[in-house]
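> Next come a sequence and a model predicted from it.
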Amino acid sequence: MFIGVDQLRHDAIWPHKALPVETPNMDRLMRGGVSFGRTYATSPLCTPSRGSMLTGDYAFTHGMGTNCDMYHALGRELADPGRLLHHDLGRAGYRCGFVGKWHVGVEKGPADYGFEGDVPPGYGNLAGTDAFKSYLEDNGLGYTIEPELYFNPGRQTLAAGRWRGPQRSTPCHFQSNQIIEMLEGYRSGDAPFFATVQYWDPHGPHLISDEFHRSTDRSRIVPWPNFADDLSGKPRRVKRERDDFYRLHPRTQDELVAYIGYYCDHVAMLDYEIGRLLDYLEASGLAQSTLIVFTSDHGDMTGAHGGLIDKGLPYEEAMRVPMVFSHPDLGSGERSGLALNMDILPTALSLLGVAFAPRQAIDLSAQIRDSGAKGRDYLLAEYHGLRFLYSQRILVSDDNLKLVFSPGDLDEVYDLARDPHEMDNLAQRPERADDLVRLRLALMKETARHGDPLRDCVSKFNGRWRTGSGQFDATAVFEAGRAGS
């Protein structure tokens, strides 16, 4: 059972909770299993991260580096859909079902690849489907939208407001009904199953149902420690995107607290629905025999770093996500090794004893079974742009150093142990030159090892002009010809 959510910060729930939102259900899920406290999104963006979670490959391999429905999309459908994880499970006799957000192709949805379930392709809009409208009509439910906050002048870019209706009238409640109905059908059969529900929540706009509107105590919300960041030492595009793309982003602490409050209310709505699903799994007896995996596709800036909004940024708020593997035989506890949310595929299949082809993701099952098992020395993440094409690579070391490589702008280095809020870019500090060299060498090795198309750029920007990337090299050709003569 793979429970996925959209844009959930790692610090919204246990064990790293920094927000006053009540999340008893996600907290019990995290506490009851083996969690990875340093899990990163493979990319801080929906489509590439979702494609990676479902294939175990980086986006530069599965082909969908940007959101698939953008005008500049790098890929509109998966390059090799045979890599989707449910094919391995299907060959092992599993029934495979999908509920919720797909966003891994604009024309083909899960059913086109053999999943059970009625899920629209692309980003999807559950509220616009006939099934949701019929559900409302059959149950005498209705709602209206009352906007309360916009990110741009002229009532543009809706940020938050009220979903004037009960929780039962929301798409996330309907999603919970759908996955419970699917699980009930699987429970009555003889075959093992893989089922996933991918909630759209708490992705904005934050439209809060009657039961949860202002359910979070705003007086307990503390402004982010990096809200005063003037963005000096960060690439120029960060400030421009904050100031020009979201012109009404939070500028005062009161505005920030108000916006964080909406986010918290939305997280509380989501937590309620996940609680319904967990209660069903326990009451039905499925929890005793089902591996439950939970994570998010990426995080959310939520006004950090001086008012940054949304995702698509290499900072911890958008990159860090919760991740847990829960089964009665696995025990519980937090693991300190570096993990990517795309590690779900090889880890889950390994725990289930299902054979699978090698992936770029790694199998975390040894760390799950043994808290002392060694994990990654370095973690590589990628970003290819959201509103425009923009290549970046993110490297995190096991000793908590972080390099953000931006070939068209400034590089960034942060000491996450000393500076967890990433205020102090160390890339130009002479006293940290050895760290910069080490991180750059590691980035060259990681991009080369994974066949990253950016590896030639990474190497040449850092002084290694013969990279072995396979790209045409006139010098090598000339020297080969001279040697032949």
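Perfect, thanks for sending it. Numbering: from 1, shown residues only.
> rest of the way, CA atoms for contacts and neighbours
OK.
> Residue 480: neighbouring residues, count only.
Residue 480: 11 surrounding residues under other CA atoms under 10 Å.
> SS state for it?
Look at residue 480: counting by DSSP: H, G, I helix; E, B strand; the rest coil, its state is helix.
> ok, it to residue 474 distance?
Distance of residue 480 to residue 474, computed by CA to CA, to the nearest Å: 10 Å.
> pretty sure residue 459 contacts residue 442?
No: between residue 459 and residue 442 there is no contact under CA atoms under 8 Å: 10.6 Å.
> Comparison target below:
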Amino acid sequence: MNTPDNRPDIVVIITDQQRYDTIRALGSDHMDTPNLDRLVDRGVTFTQCHVTAPSCVPCRASLFTGYYPHTNGVYANGQPWSRTWVDDLRRSGYRTVSIGKMHTIPYDAKAGFDERYVVENKDRYMEGRWFFDEWDKALGTHGLKKQQRETYRLLDDYRDRLGAFTWDLPAALHSDNFVGGVTKWWLESKPVVEPLFLVVGFPGPHPPYDPTPDIAEKYMGRDLPLPDPTAAELDGLHPVWKEKRHHDVEVDHDSVSWKLDPTRDEMHRQRAYYYANVEMIDTQVGRILDTLEERGRLDNTIIVFTSDHGDNLGDHGLSQKWAPYDQITRVPLIISAPERFAGGRQVDELVQLFDLGPTILEWAGITPDATLEAETLNPALEDKPFAGRDAVFCEQGGDVNMTGAELLTMIRTRTHKLVLFQGQAEGQLFDLEADPGETRNLWADDACQQMKSRLRERMLDWHIDSAWKTRDARRLIVSPSDAESLQ
């Protein structure tokens, strides 16, 4: 293992539920994101980065293990995981620190980190409700309780707000401002001799969409891109997604009470608050970058910015995540280290979010485990020939919001997408060149049956290759009762 003393600091910033079309420098003119723009200008942007799971826990378990959900066994939210490749960094001499959301199960599992400052979901109404994280404690010391479902439900217009509420407590105690503030405090206060591996997990823009009033007002005054699903698209949705639409009306997950036919004004407010939350995170990213620069660490730091999945925000008539449309599976991925990688570049080849694992290990001089299903991005970063992946894959087990299917599996190439639902005869097939918005399901189209067969064969090859490659992989799943022995 090559571990020279001048190994880079590595700072990974992960938001929760941030769409790819939320960064001004990448074409989203409705956004103000000067600090993310700064990373784009100085870094390498992967424009076709797709997650391996369309919800929080399985995506993060995949990212930090380097295996697909069907290999590590984490298919849905709430399933236990805590073993990660972060431990390889720690054992190699890195100081490993997590501030904010990681979404390990249990929440406070060490997961390879020397230090953890846990901040979890804004609204934990159904899961981990009485787990008090650092944010809960901070609010409590001020005699406050965070805004969440019980209080939002008291509003007369609760069901019209679609999860959009202003943060009316002190601005510094907003979840994203709090995580940014703790990160700045840690960087300014903690003496670190070893190379640093720092993961900063922002809870937003995951709902409730709760910006402070000033930023909310700013975006409320803007023309914004709004969803406009046609009656034909809604009628043609797969039965699983039709069931989800009705489920989300009946159950207000994450303080989002959905509507089958929201008004334009309601959709505008939801998106305005969501985009405002992204700008709030951008401001905190700027604070982190400035603090690193003030401490003289920025030149030898590799900054990674990404998210665990996106949000439909009404596209396809759907709320939140789980459905593997590009609004969910495609996420921003920016890697900035001008002293190492020529900046201002875009890489358009297909990659998967969990490819960050072996990439980061190589930065630390560690040879990734040969069984990892993730693949290094370093050739692309070093501007060497890079073919990317011929296809990306995504998996999701049945979850609290996805009640109509036990399991879905997606394959996406540059030109087509296929989604299979375990045990169901009907799936989804999209021609991404003719229909980039994924509005016309070609599953039953006679002219598309050959393509459907080719994609199913490619998916079969993927499963066979995966089973063989990971045959000697260590056991990755731990029960909560086992977690303590692994910390």
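Noted; the coordinates are in hand. Here the structure is a predicted model, which means the values were calculated and not measured.
> Confirm that residue 159 of structure 1 lies within a helix, as I assumed.
No: with three-state DSSP as the criterion, residue 159 of structure 1 is strand rather than part of a helix.
> Aligned counterpart of it in structure 2, please.
For residue 159 of structure 1, the aligned residue in structure 2 is residue 163 (criterion: TM-score structural alignment).
> And residue 214 of structure 1, by the same measure?
Superposed on structure 2 with TM-score structural alignment, residue 214 of structure 1 falls opposite residue 217.
> Doesn't that match lie inside a helix?
Yes: the assignment for residue 217 of structure 2, made by three-state DSSP, places it in a helix.
> Count residues in the vicinity of it, would you?
16.
> Run through who's touching stretch 124-142 of structure 1.
By CA atoms under 8 Å, 6 or more residues apart in numbering, the residues outside stretch 124-142 of structure 1 that reach it are 100, 101, 102, 103, 165, 168, 169, 171, 174.
> Of the residues you listed, which is the nearest to residue 328 of structure 1?
The shortest gap between residue 328 of structure 1 and any of the contacts of stretch 124-142 of structure 1 belongs to residue 100, at 26.6 Å (CA to CA).
> That closest one reaches residue 175, doesn't it?
Yes: with contact defined as CA under 8 Å, residue 100 of structure 1 counts as touching residue 175 (6.5 Å).
> who has more neighbours, the two?
Set residue 100 of structure 1 next to residue 175 and count neighbours by other CA under 10 Å: residue 100 wins out with 27 against 21.
> Which stretches in the stretch 201-350 of structure 2 count as strands?
Secondary structure of the stretch 201-350 of structure 2 (DSSP state E, counting those that start in this stretch): strands at 301-307, 330-331, 333-336, 345-347.
> tell me the most buried of those strands?
Highest mean neighbour count among those (mean count of other CA atoms under 10 Å): strand 330-331, with a mean of 27.
> Who are the packing partners of that one?
strand 49-50 (3 or more CA pairs under 8 Å, 6 or more residues apart in numbering; DSSP states H and E).
> hang on, the earlier thing: dump the contacts of stretch 124-142 of structure 1 to CSV, plus distance to residue 273 of structure 1 and secondary structure.
Below are the contacts of stretch 124-142 of structure 1 laid out as CSV (distance: CA to CA, whole Å; DSSP: H, G, I helix; E, B strand; the rest coil):
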residue, distance to residue 273 of structure 1, secondary structure
100, 13, strand
101, 15, coil
102, 19, coil
103, 21, coil
165, 16, coil
168, 10, helix
169, 12, helix
171, 10, helix
174, 9, helix
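> Export these to a markdown table and append columns for distance to residue 234 of structure 1.
Compiled in a markdown table, the contacts of stretch 124-142 of structure 1 are given as follows (distance: CA to CA, whole Å):
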| residue | distance to residue 234 of structure 1 |
| --- | --- |
| 100 | 36 |
| 101 | 33 |
| 102 | 33 |
| 103 | 30 |
| 165 | 43 |
| 168 | 44 |
| 169 | 43 |
| 171 | 38 |
| 174 | 42 |
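> nearest to residue 112 of structure 1, of those?
Using CA to CA, residue 102 comes nearest to residue 112 of structure 1 of those, at 11.7 Å.
> Kindly tell me how buried that closest one is, as a neighbour count.
25.
> just the one 3 residues further on next, same as before
When neighbours are counted by other CA under 10 Å, residue 105 of structure 1 registers 22.
> That concludes my questions; thank you for your assistance.
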